[in-house]
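In: the sequence and its predicted three-dimensional model are supplied below.
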Amino acid sequence: MGKPWILSTLMLVIVLVLVARARAEVPAIIVFGDSSVDSGNNNRISTVLKSNFRPYGRDFYGRRATGRFSNGRIPPDFISEAFGLKPTVPAYLDPMFSISDFATGVCFASAGTGYDNATSKVLNVIPLWREVEYYKDYQNKLRAYVGNDKASEIISESLYLVSLGTNDFLENYYVFPTRRSQFNVKQYQDFLVGLSENFIRDLYSLGVRKMSLTGVPPMGCLPLERATNIMDSHNCVSEYNNVALEFNGKLGGLVTRLNDELPGMQILFADAYDIVYQIIKEPSQYGFEVAEKACCATGTFEMSYLCNEHNPFTCPDANKYVFWDAFHPTEKTNRIVSGHLIPTLLSTFS
């Protein structure tokens, strides 16, 4: 009976040691991507895809709806904290923050975006190329704030978190005919991997050297996809999950190749597919009661403005649910998934 306790204690000690080592190694957490990592940039643009209102953020610090698509924190927040930095990563477009805040962490992500520029146009959000332009602007501000030498050190030693791709498939390819008329799904995967390579090479040319690249989750198991999968008893859509696995495999191959081709570059493929799938398939093993529906509203199709404080169906305890809205995990799920990835991140980048 004592062994699990001993093992868990040892793991805690190891993580604490790694955290202590990490404090001096990673000066900032810098984030690119979509709603899985957006901490509020969409608040400042003209789009219907927002979450800066209750009940979003009801379990966040101060019960504030910050623009994170969750009831609380998202993965970059937990990762920043684990590296001995602040417990939240601010959005670059948030006027509450300035370069003094961004020097130790900043988020350029935009909910609804993708590798494909056409994806960002669907809901009028920030395209990935624009996230890079904001990053260039950030570099200039950082150099003015701390000087060229210190800024160069922060730029090269920071950990860059990149998470996107799901919207390219679910919001673009499978919804609109344009890309499907140009590519079959395997060709579209290759197209996206090519865009990912261009993006990584662009960041490398700007001084980036440490990166964690996350693939796509089991997107066929999102509540929205299960709700519409009527012919298969609202089970996960296996076609979408297979596409996710294939795409992740190609991204992993890209990471291996670029680690060889780019001198000094260190990219970790932080694949979260398996842990998310395990949580969905065996929710009770992780302390959840509901995996097929979300907490907010009816839990079947609502997100953004359809997930609002006036909906009487929203659950009282989000910790019982894997998903917060029809597309995004609860803070508890984010914490578990981040906790699964953090030891590898700490050991790789410390």
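Out: Structure's in. What do you need?
In: alpha carbons only for contacts and neighbour counts from here, please
Out: Fine.
In: which positions within the biggest helix by length in the chain qualify as buried?
Out: Ranked by residue count and defined by DSSP state H, the top helix of the chain is helix 238-261. Of all the residues in helix 238-261, those buried under the rule 16 or more other C-alpha atoms under 10 Å are 240-241, 243-245, 247-248, 250-252, 254-255, 258.
In: now those as CSV including distance to S39?
Out: Converted to CSV, these look like this (distance: C-alpha to C-alpha, whole Å):
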residue, distance to S39
Y240, 26
N241, 26
V243, 27
A244, 24
L245, 27
F247, 25
N248, 24
K250, 28
L251, 24
G252, 26
L254, 27
V255, 26
L258, 28
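In: just curious, which of these is nearest to Y321?
Out: N241 (20.6 Å; C-alpha to C-alpha).
In: one step back: which elements pack onto the longest helix of the chain?
Out: For helix 238-261, the packing partners by 3 or more C-alpha pairs under 8 Å, 6 or more residues apart in numbering; DSSP states H and E come out as helix 185-205, strand 266-269.
In: in this structure N124 contacts S46, no?
Out: Yes. The pair N124 and S46 qualifies as a contact (C-alpha atoms under 8 Å) at a distance of 7.1 Å.
In: quick revisit: what's the angle from the longest helix of the chain to helix 185-205?
Out: If you take axes from the mean of the first three to the mean of the last three C-alpha atoms, to 10 degrees, helix 238-261 sits at 30 degrees to helix 185-205.
In: adding another structure so you can compare the two:
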Amino acid sequence: MKAIHLLLFSQVLVLMIKICAQITSIIVFGDSSVDPGNNNYVATVAKSNFQPYGCDFYDKRPTGRFSNGRIATDFISEALGIRNIIPAYLDPHYNIVDFAKGVSFASAGTGYDNFTSSILSVIPLWKELVYYKEYQNRLRVHFGAENANKILSEALYLISIGTNDFLENYYAFPFRSTVYIVEDYENYLLGIAKNFIIDLYDLGARKISIGGLPPMGCLPLERNENYLSGKKCIQSYNRVAQDFNVKLQQLVRRLTRELGGVQLVYSDIYNILFDIIMNPQSFGFEVGERGCCATGSYEMSYMCNKLNPFTCSIANKYVFWDSMHPSEKTNFLVAEHTLKNTLAVFV
């Protein structure tokens, strides 16, 4: 296990040598893909602050990250020479000085759609923005307006959200699907994404990356629905993700033209994850179709617990940690891909 960590760390060091960072802070919005533990302080069942979550984190500590170790934003921060983890804004163990170098407002289970966040009683995206405004005020009180504004304008803003809107909302409950055909629901979400980016811009953000949807039909939880067909990926879900991503890229190009001085990029998560899932051995994995925790087919959060006898012994041999979330090694590979192919424009 330690050898795997050393390998990951050495790879990060290689990235750090190659990148001369101009970014001194990372500010994160989104869902469980980038939540480092905000849900620990929310009255929700969408939690992961217990073992075996965090079994490969520092001191084997479960932090609320939905992974066996670190998540992609942690690796991005370390590679840029900022810090080795991005803290959760609601974590009382950190203060505004800590948050000046990086902070995440993300909440596992949330989405663009307010109804999505209400399903598991997590932080809606609009509330993440409220916390961000509060954070801005705290920065200005502590550092002064000029220094705070410099931190905010030079920070890199990362957004990763949208999967729950489809898998935990549109396809799971009849409310949105009876009102919208899926193409119209995509457009509804894109309208929210557009307004959120404009709000960030109006609040001073100038370096923004927004991630697309993953191949959500290939997540173990969804493949489990195709039990009679050998647990193949649900292609209809993947097509929706691809269609949404094309529209999101179009939105990014349009806003880049309209918002003066913004550096706005689209981060492609779909293709790197699809390649890893379809060809796990090529990336050093042994298992790509199910997760490590429990049976790896349907368990996550409280169903993924230390009492389950089926959890694997070496999580980073698996593409997925639980039935929906990547392992630490996969998170590193996604971060590496994003740094090289998207975020390099910022440094």
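Out: Sure, I can see it. Source: prediction; values computed, not measured.
In: circling back: average gap between the longest helix of structure 1 and structure 2?
Out: Helix 238-261 of structure 1 differs from its equivalent in structure 2 by a mean of 0.4 Å after superposition (mean C-alpha distance after the TM-score superposition for structure 1).
In: of the helices and strands packed on helix 238-261 of structure 1, which stretch is the most buried?
Out: Most buried of these, by mean neighbour count (mean count of other C-alpha atoms under 10 Å): strand 266-269, with a mean of 21.
In: what's in contact with it?
Out: 209-215, 251-252, 255, 258-259, 345, 348 (C-alpha atoms under 8 Å, 6 or more residues apart in numbering).
In: okay, those in CSV with distance to K3 of structure 1 next?
Out: What follows is the contacts of strand 266-269 of structure 1, written out as CSV (distance: C-alpha to C-alpha, whole Å):
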residue, distance to K3 of structure 1
R209, 40
K210, 36
M211, 35
S212, 33
L213, 34
T214, 33
G215, 34
L251, 38
G252, 35
V255, 37
L258, 41
N259, 39
L345, 26
T348, 27
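In: let me know the closest of the residues you listed to V185 of structure 1.
Out: The nearest one, if we look at these relative to V185 of structure 1 and count by C-alpha to C-alpha, is L251, at 14.8 Å.
In: that closest one matches what in structure 2?
Out: Counting by TM-score structural alignment, L251 of structure 1 corresponds to L248 in structure 2.
In: dump the residue contacts of its match.
Out: Contacts for L248 of structure 2 were tallied using C-alpha under 8 Å, 6+ apart; they are L190, G212, Y266.
In: tell me where structure 1 has helices.
Out: 3-22, 75-82, 99-102, 117-122, 128-146, 148-157, 166-167, 177-182, 185-205, 223-228, 238-261, 273-281, 331-349.
In: show me what the first one is packed against.
Out: Read that as helix 3-22 of structure 1. Secondary-structure packing of helix 3-22 of structure 1 (3+ C-alpha pairs under 8 Å, 6+ apart): helix 331-349.
In: now do the helix it packs on: distance to the chain's middle.
Out: The chain centroid and the centroid of helix 331-349 of structure 1 are separated by 12 Å under C-alpha atoms, centre = their mean, to the nearest Å.
In: identify each buried residue in it, please.
Out: Under the neighbour-count criterion of 16+ other C-alpha under 10 Å, helix 331-349 of structure 1 has 331-338, 341-343, 345-346, 349 buried.
In: done for today, thanks.
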